[in-house]
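Trainee: Here is the input, now give the coordinates:
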Amino acid sequence: MDNTTVFNLLNPYIKAITDDEVSSASMYAFKTTPLKSNLNQHLNLDYEFFDTNMPHEKVKSTIKTILEIFENKFLNDNTTTFEKYSIHNAKKIIDFINLDYLNFNDPLLLNATATIADVDNYKIQYFLHRLDTNCQVAYGNSSYSKFKHSLLQLTTSDDKTITIINKVAPIYKPKGFLFLMNTDLDSEASTFDLIEKDLFRLPLYPHIIIVDNICFLIEANVESIFGFEKYNKQLRDDCLNDIKSKLTITPSSLDLIKSFSRKGRNFNIFATLNSERFDNIVTKDVSTKNLLSNKLSLSYDQHDNLDITSLDDAKKLILYLCDSLLQDLDDSTLYESKNNKPLI
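Mentor: Alright, predicted model coming up:
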């Protein structure tokens, strides 16, 4: 696939916006969570979507700007390369995946009882299915706290749809004092109004575009949104390497962690790996140590290094690192979010 082909896919949407030939345009925020049921071996993530209620015209102009920036940054660059998706592709390459529509109203398909020819396509189609079936209007902090990623979607008057997905967290909490300043010398003087509320942010160009049955993975590592198996295995291997190189643990502890991580389909747990939690263990953050020791009953040696003594300990550690633990607010029991099984 070349730049001209991609331009011909995207430019009709810019033209439709310019000519006001758009039937719908919406912006959503969403959260990925480990799938609570593990009956379907092909799915490891579920999605909760929120309609932000951004005005229709604002969504249209935002999508138009994002696509124009993408065209200028990538399609006008002769060095841009598009290749069929592979976990081994270089980061500078833009991957694409050809999609085939799947109807998840078919229970055989939803439960993966039917034969799944292309698992990556299956995961992307499930993501789009959940956008249609598990979306609510955002309201209050109970919704905003779940805004982990963002999505823009536009449908033209001739019923063609483009979906733009951004992995970056959309809610920005200002740090320090931020003031609104007018830098246009021909306008009125700045009032320096203090920004006291959270901001909603989007990157300048898309991380993922789904258009005309093609999914473009533009930024590196964005396939984690869909929980691709090969990518999850790479996440697992990278995490194990980091544990070996950055944590001071005994060989037996490392062997137990590797044994659990490499068992069966446990690589899918790593789809929600939380690097901040790992960094807190590396830096021996006191609150993290107290949580692991008191809540998960993990042991530490005399030098404050983790001491993993069983496969159950290894399981607790990995589930904690991958945001796969839930806590019952009534009895403080910790649960594995994958299948709601009590851990302790």
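
Trainee: only C-alpha atoms for contact and neighbour calcs from this point on.
Mentor: OK.

Trainee: What residues sit buried inside the helix ranked longest in the chain?
Mentor: Counting by DSSP state H, the longest helix found in the chain is helix 229-246. For helix 229-246, burial by neighbour count (16 or more other CA atoms under 10 Å) applies to 229-233, 235-237, 239-240, 243-244.

Trainee: could you point out which element follows it?
Mentor: helix 251-261 (DSSP states H and E).

Trainee: Measure how that following helix sits relative to helix 229-246, angle-wise.
Mentor: Comparing the axes of helix 251-261 and helix 229-246 via axes from the mean of the first three to the mean of the last three CA atoms, to 10 degrees yields an angle of 170 degrees.

Trainee: Show me what helix 251-261 packs onto, helices and strands only.
Mentor: Packing partners of helix 251-261 (3 or more CA pairs under 8 Å, 6 or more residues apart in numbering; DSSP states H and E): helix 229-246, helix 311-321.

Trainee: again, 7 Å this time
Mentor: Judged by 3 or more CA pairs under 7 Å, 6 or more residues apart in numbering; DSSP states H and E, helix 251-261 is in contact with helix 311-321.

Trainee: quick check: angle from the helix it packs on to helix 229-246?
Mentor: Using the same axes, to 10 degrees: helix 311-321 against helix 229-246 is 110 degrees.

Trainee: Could you name the helices and strands sitting against helix 311-321?
Mentor: If contacts are counted by 3+ CA pairs under 7 Å, 6+ apart, helix 311-321 sits against helix 251-261.

Trainee: Please give the structure of this sequence too, so both can be compared:
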Amino acid sequence: MWYQLSPDTPLDIIIRSYDQLLGEGKVPYPVPVYIDEGPLDEAPQWSSGDHFDISFYLMLLHANKDEKFGLLKTMFSAFSSSFDPLDYHFIWHQRSILEAVGAFSSNDLHLLDLSFVYQLLCLGREVLSQYCESWSRDDAQRQYIVELGIPEEWMHEALALYHEYYGDKQGALENLIQCGNRKKAHTIFVTSVAHSMFLSSNHQEVWRITSALENHKYEIADWDLGVGIYIDFYVLKNSMQERNAMDDSGSLEEMSESCRSFFGRLNKSLLVWGSKLHVESRACYSKMAEELCALLVDTPSETLNLPMGCLLTMLNAPVPDESRSSYLQDALSVFTEILCSDP
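Mentor: Down below sits the predicted model:
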């Protein structure tokens, strides 16, 4: 029997045994069938190494059962196919079919899709991008695709890939929302789109996008440090404006506490997102903080000067140094007045 295994050994055990022996260097490497059975005069150059033919990876995937398969990126890379571009094209379709039937599930294979698109463009094959572009502009084509039974979410996912490839982050964002990939939509909005909309005072558009994502906020990690910041800013700002209009002097402490909590989230968001945030995102957060600090200063108070607690809140805001210096001077003035006041 093959490598001393019993005749009734299940196929998955045979494959795993071979893979183990392969790792130990005790069996020959699996030679791709197009080399093993192909004509000698047309045989391409091939050498054993870290990459094998996709057929072998499919065998490993079959034998893997329910365990996590760590070779997906290698399996669907160009190294696992022949030199023929059509062969690699077929691998890309195999990836989609296997994922569709539940053979595996992975959220980080979009880089392979981008790699495939890049290779098509290098070969002058802009079929995918042209198709996506024409579909997005032609209502008749879109309706025809829907009637064929192809889920519209699939086309939006393709369009998101198309827009992202060409650097159109907002176009990618819109299609990611449409196809239900809200986690990635959240990331793109926070890191690449929100700051430009906010700083250009396109608040209606910011509210539209954030509202579309809010219904699914429990699916998104770090919601409170991303899109949630923009929603809560508008809510807090509107609340403070309404209370100031009512001349409610009893709301100052409550507003100060709300601002303190919000400023803490802004600072934490800057730490969590780090270098992923666009430099203008920091300017965006500073603008939020300055607007809320200005409203806090305008909030009616029972004293002539702003209470020390409010000034300390403002000092914790992520604002430019010149603004913080101004807040610090006000705090020193209030502190001096307290020291000089009668006991």
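
Trainee: Overlay them and tell me the TM-score.
Mentor: The pair, once superposed, lands on a TM-score of 0.24 when counted by TM-score structural alignment, normalised by the length of structure 2; 138 aligned residues with a CA RMSD of 6.7 Å.

Trainee: tell me, how many neighbours does residue 206 of structure 2 end up with?
Mentor: 20 (other CA atoms under 10 Å).

Trainee: Contacts only, for it.
Mentor: Contact analysis of residue 206 of structure 2 by CA atoms under 7 Å, 6 or more residues apart in numbering lists 194, 197-198.

Trainee: Tell me the most packed of those, by neighbour count.
Mentor: Neighbour counts for the contacts of residue 206 of structure 2 were taken using other CA under 10 Å; the highest belongs to residue 194, with 26 neighbours.

Trainee: which one is that one nearest to, not counting chain neighbours?
Mentor: Nearest residue to residue 194 of structure 2, sequence neighbours excluded (CA to CA, 6 or more residues apart in numbering): residue 206, at 6.8 Å.

Trainee: Tell me which helix or strand that neighbour sits in.
Mentor: Per DSSP H and E: helix 203-214 holds residue 206 of structure 2.

Trainee: do the same with residue 6 of structure 1
Mentor: Counting by DSSP H and E, residue 6 of structure 1 is part of helix 3-18.

Trainee: Now do the end-to-end distance for stretch 295-312 of structure 2.
Mentor: 15 Å (CA to CA, to the nearest Å).

Trainee: Check stretch 238-258 of structure 1 too.
Mentor: Terminal-residue distance, stretch 238-258 of structure 1 (CA to CA): 12 Å.

Trainee: and the gap between residue 18 of structure 1 and residue 162 of structure 1?
Mentor: Distance from residue 18 of structure 1 to residue 162 of structure 1, by CA to CA: 15 Å.

Trainee: In the stretch 51-200 of structure 2, what residue spans correspond to helices?
Mentor: With DSSP state H, counting those that start in this stretch, the ranges of helices along the stretch 51-200 of structure 2 come out as 54-64, 72-75, 85-100, 110-122, 127-137, 139-147, 152-165, 169-179, 182-188, 194-199.

Trainee: Output the ones you listed in TSV; the columns should cover distance to residue 229 of structure 2.
Mentor: Compiled in TSV, the helices of the stretch 51-200 of structure 2 are given as follows (distance: least, CA to CA, whole Å):
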stretch	distance to residue 229 of structure 2
helix 54-64	42
helix 72-75	35
helix 85-100	35
helix 110-122	28
helix 127-137	32
helix 139-147	36
helix 152-165	24
helix 169-179	18
helix 182-188	12
helix 194-199	11
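
Trainee: Identify whichever of these lies nearest to residue 17 of structure 2.
Mentor: helix 54-64 (10.1 Å; CA to CA).

Trainee: what comes up buried for the longest helix along structure 2?
Mentor: When structure 2 is parsed with DSSP H, its longest helix is helix 252-273. Within helix 252-273 of structure 2, the residues that count as buried by 16+ other CA under 10 Å are 252-253, 255-256, 259-260, 262-263, 265-267, 269-270, 273.

Trainee: Same check on stretch 3-16 of structure 1?
Mentor: Going by 16+ other CA under 10 Å, stretch 3-16 of structure 1 has these buried residues: 3, 7, 10, 13-14, 16.

Trainee: if we can go back for a sec, and which of the buried residues of helix 252-273 of structure 2 is nearest to residue 61 of structure 2?
Mentor: Scanning the buried residues of helix 252-273 of structure 2 for proximity to residue 61 of structure 2, where the rule is CA to CA, the winner is residue 273, at 35.2 Å.
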